[in-house]
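Student: Whatever this is, show me its structure:
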Amino acid sequence: MLLLAVAAVALVAAKPAAAPLLLTEANFDPALLLPPAPNDDSAAGRLELAQIHLIDQIRTPEEVAHAKADSATKNASIFAEAMGPGFDLDLLPVSKALFQTVRAEEKAAADRAKDHFRRNRPWITDSSLHPCSTDDEPQSSYPSGHTAMGYAMGVILARLAPSKAPAIMARAADYAHSRLICEVHFPADVAAGQAFGTMIAERLMEQPAFRVQFDAAAAELRAARLN
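Tutor: Have a look, this model is predicted:
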């Protein structure tokens, strides 16, 4: 048992450190990239709450189930149907690593934005709503992180597989809409997430280190006849 414990410690110690972020607050500051979120008691804030109440009234059980599944999925597998048979990230290690980089960059940037804007979640503004979950940080509504992820990955994947770009971007929009169906974001949060995710993708494409990963993933997808 002692030998196993020592071996486990050695493995943890040998684990490589996470790569440094390409997009940092110094070169990608959300305060300079996004407008302020609407205040809860403003006309825009009240209109957004009314929109969420309308969704609460008309959403179907099937839409809620789809939105809950989207909520639980935070990787590029959300685009499997758009990409078609063969898009299995476990069989595409280079592409999987690329999208892990996108995820790490997007999450760090979105977390900075959420911490800066500190907008209340819809259920904090109105406890009569029925969100899919209340597990998220109450003051982390703006921008939508799921939406930012969907668009950051979608824009990159659309460049990797341009013939499938319309289906990819339609799925990104559908993934974003799930956040409204789940009543965990306001419309402005989703709009900001779309803009923010797109900016993340475009800024990453300007980074030489990321382009090396991108070109390798493009070759892998080409060999798999996926782009």
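Student: drop to CA atoms for contacts and neighbour counts, all remaining ones
Tutor: Noted.
Student: ok, Ala172 - contacts?
Tutor: Ala172 is in contact with Thr147, Gly150, Tyr151, Gly154, counting by Cα atoms under 8 Å, 6 or more residues apart in numbering.
Student: That one and Phe79: what is the separation?
Tutor: Per Cα to Cα, to the nearest Å, Ala172 is found 8 Å from Phe79.
Student: What segments of this structure are helices?
Tutor: Secondary structure of the chain (DSSP state H): helices at 2-14, 30-33, 43-58, 61-72, 80-83, 93-117, 122-125, 145-160, 165-181, 187-204, 208-223.
Student: tell me the angle the third one makes with helix 165-181.
Tutor: Calculated by axes from the mean of the first three to the mean of the last three Cα atoms, to 10 degrees, helix 43-58 forms an angle of 90 degrees with helix 165-181.
Student: what's helix 43-58 in contact with?
Tutor: With Cα under 8 Å, 6+ apart as the test, helix 43-58 has contacts from Pro38, Asn39, Asp40, Pro122, Leu129, His130, Leu180, Ile181, Glu183, Phe186, Pro187, Ala188.
Student: Can you get me a residue count around the second one?
Tutor: Summarising burial for Asn39: neighbours were counted as other Cα atoms under 10 Å, giving 12.
Student: okay if I get the helices of the chain as CSV plus distance to Thr24?
Tutor: Listed next are the helices of the chain as CSV, based on distance: least, Cα to Cα, whole Å:
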stretch, distance to Thr24
helix 2-14, 26
helix 30-33, 10
helix 43-58, 30
helix 61-72, 26
helix 80-83, 30
helix 93-117, 7
helix 122-125, 29
helix 145-160, 16
helix 165-181, 24
helix 187-204, 11
helix 208-223, 14
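Student: about what we covered before: quick check: PyMOL command selecting the buried ones in the contacts of helix 43-58.
Tutor: Only the buried members of the contacts of helix 43-58 enter the following PyMOL selection, criterion being 16 or more other Cα atoms under 10 Å:
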select buried, resi 38+40+122+129+130+180+181+183+186+187+188
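Student: Here is the second sequence; please produce its structure so I can put it next to the first one:
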Amino acid sequence: MIRHLPPFAGVALAVGLAACAATTASSPQLVDESLDAPLVNPIPTSLTGYLAQGVIDGATLLGPPPAPDSLIGQADRARYLETRALNDTPRWKQAMVDNDLWGGGALKQYSCRLGVSIDEKQTPATLRILHRVELDVRTVGKPAKDHYNRARPMIGDDRPICVPREDWMKTNASYPSGHSMTGWSWSLILAELAPAKADDMLAVGKQIGESRIICGVHYASDIEAGRTLAGAMVARLHADPQFQADMRKARAELARAKAAPRNCPA
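Tutor: Just a heads-up that it's a prediction; the model follows:
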């Protein structure tokens, strides 16, 4: 399904991704809702992912999600019900921030912990990798989503979730989590680019996945599946010559970068 993209706000979004735009300002901004709506491109782009469709068989790799009446399925549901009590807590509010991967959300957290702003001006090669990998998440993750078509935990349930309820949630499958897959892929790549900050990078990726459970839009097993598929995808990316070349550029630019990101938590 294609729909018009509402305007995005935030200096980080405008600066970090403006150079990736492929259409003029007057062109309609169209997005693909095949994965989680917040995962769509922040703005139209001419970039493509590194991987071709079918390079990784995510559905076979993951296997089916747990049956609702299995022990894991029951634990998934119990975790969903338990985390509804976090509504309006600081962790709930952090989950709301983590929902926005690009515009001041996850990307800013990686930058703050890295000590270097990931943006088009200072680290364009690094930003380009993250953008292309997010596109690969859709290429690799969508077939598994479509194949298993697991309903999200809040469907048919009116308990609070940390994001607005939208119609796409009724038809967009829950397993694997695209946010978790993106966050973990980014963490693995940034940990490789900046080994001294590996713990910090992985912590952000873990938090992004956990936030999807707290938000109430994914089961815990969706998050685990997203991380598993992310690990397989990043491993496969290392066999791609263009990815290898981009990683060399990103490693060099991060070594040169000096300016710390602004507005980071003390």
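Student: Neighbour count and distance to Ala19 of structure 1 for the contacts of Ala172 of structure 1 - can I get that in TSV?
Tutor: Shown next, in TSV, are the contacts of Ala172 of structure 1 (neighbours: other Cα atoms under 10 Å; distance: Cα to Cα, whole Å):
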residue	neighbour count	distance to Ala19 of structure 1
Thr147	29	24
Gly150	30	22
Tyr151	30	22
Gly154	26	22
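Student: and of those, the nearest to Asn75 of structure 1?
Tutor: For the contacts of Ala172 of structure 1, the closest approach to Asn75 of structure 1 (Cα to Cα) belongs to Gly150, at 8.4 Å.
Student: aligned partner of the closest one in structure 2?
Tutor: Under the alignment (TM-score structural alignment), Gly150 of structure 1 pairs with Gly183 in structure 2.
Student: Name the nearest residue to that match, sequence neighbours excluded.
Tutor: With Cα to Cα, 6 or more residues apart in numbering as the criterion, Gly183 of structure 2 has its nearest non-adjacent residue at 4.6 Å, and that residue is Gly205.
Student: Could you do Gly84 of structure 1 as well?
Tutor: Using Cα to Cα, 6+ apart and skipping the chain neighbours, the partner closest in space to Gly84 of structure 1 is Leu226 (7.8 Å).
Student: right, and that neighbour touches Phe87 too?
Tutor: Yes: if you go by Cα atoms under 8 Å, Leu226 of structure 1 and Phe87 touch, sitting 7.3 Å apart.
Student: picking up where we left off before, what about the residue nearest to Gly84 of structure 1, distance to Ala152 of structure 1?
Tutor: 19 Å.
Student: Pick out whichever of those two has more residues nearby.
Tutor: More crowded of Leu226 of structure 1 and Ala152, by other Cα under 10 Å: Ala152, with 29 against 18.
Student: Isn't that one up against Ala195?
Tutor: No: using Cα under 8 Å, Ala152 of structure 1 is not in contact with Ala195, being 9.2 Å away.
Student: Redo the contacts of helix 43-58 of structure 1 as JSON lines? Include distance to Ala209 of structure 1.
Tutor: Output for the contacts of helix 43-58 of structure 1, formatted as JSON lines (distance: Cα to Cα, whole Å):
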{"residue": "Pro38", "distance to Ala209 of structure 1": "37"}
{"residue": "Asn39", "distance to Ala209 of structure 1": "39"}
{"residue": "Asp40", "distance to Ala209 of structure 1": "41"}
{"residue": "Pro122", "distance to Ala209 of structure 1": "39"}
{"residue": "Leu129", "distance to Ala209 of structure 1": "44"}
{"residue": "His130", "distance to Ala209 of structure 1": "43"}
{"residue": "Leu180", "distance to Ala209 of structure 1": "35"}
{"residue": "Ile181", "distance to Ala209 of structure 1": "37"}
{"residue": "Glu183", "distance to Ala209 of structure 1": "38"}
{"residue": "Phe186", "distance to Ala209 of structure 1": "35"}
{"residue": "Pro187", "distance to Ala209 of structure 1": "34"}
{"residue": "Ala188", "distance to Ala209 of structure 1": "33"}
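Student: if we can go back for a sec, need the overlap of contacts for Ala172 and Phe79 of structure 1.
Tutor: In contact with both Ala172 of structure 1 and Phe79: Gly154, using Cα under 8 Å, 6+ apart.
Student: if we can go back for a sec, of the helices of structure 1, give the one that comes closest to Pro138 of structure 1.
Tutor: Nearest of the helices of structure 1 (Cα to Cα): helix 122-125, 6.7 Å.
Student: which residues are in contact with that closest one?
Tutor: The contact list for helix 122-125 of structure 1, computed with Cα under 8 Å, 6+ apart, reads 40, 49, 52, 129-131, 134, 138, 141, 183-186.
Student: Now flag whichever of those residues is closest to Ala26 of structure 1.
Tutor: The nearest one, if we look at the contacts of helix 122-125 of structure 1 relative to Ala26 of structure 1 and count by Cα to Cα, is Ser141, at 23.1 Å.
Student: Tell me the residue in structure 2 aligned with the closest one.
Tutor: Match for Ser141 of structure 1 (TM-score structural alignment): Ser174.
Student: can you pull the contacts of that match?
Tutor: Ser174 of structure 2 neighbours (Cα under 8 Å, 6+ apart): Lys145, Asn149, Arg150, Ala151, Arg152, Pro153, Val217, His218, Tyr219, Asp222.
Student: how about the residues you listed in a markdown table, adding distance to Asp136 of structure 2?
Tutor: Shown next, in a markdown table, are these (distance: Cα to Cα, whole Å):
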| residue | distance to Asp136 of structure 2 |
| --- | --- |
| Lys145 | 14 |
| Asn149 | 20 |
| Arg150 | 21 |
| Ala151 | 23 |
| Arg152 | 22 |
| Pro153 | 25 |
| Val217 | 22 |
| His218 | 20 |
| Tyr219 | 22 |
| Asp222 | 18 |
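Student: which residue numbers in structure 1 go with stretch 130-139 of structure 2?
Tutor: Counting by TM-score structural alignment, stretch 130-139 of structure 2 sits on residues 99-108 of structure 1.
Student: List the buried residues in that stretch.
Tutor: For stretch 99-108 of structure 1, the neighbour count (16+ other Cα under 10 Å) marks Phe99, Thr101, Val102, Arg103, Ala104, Glu105, Glu106, Lys107 as buried.
Student: Surely the fourth one is in contact with Met149?
Tutor: Yes: Arg103 of structure 1 lies in contact with Met149 (Cα under 8 Å); the separation is 6.5 Å.
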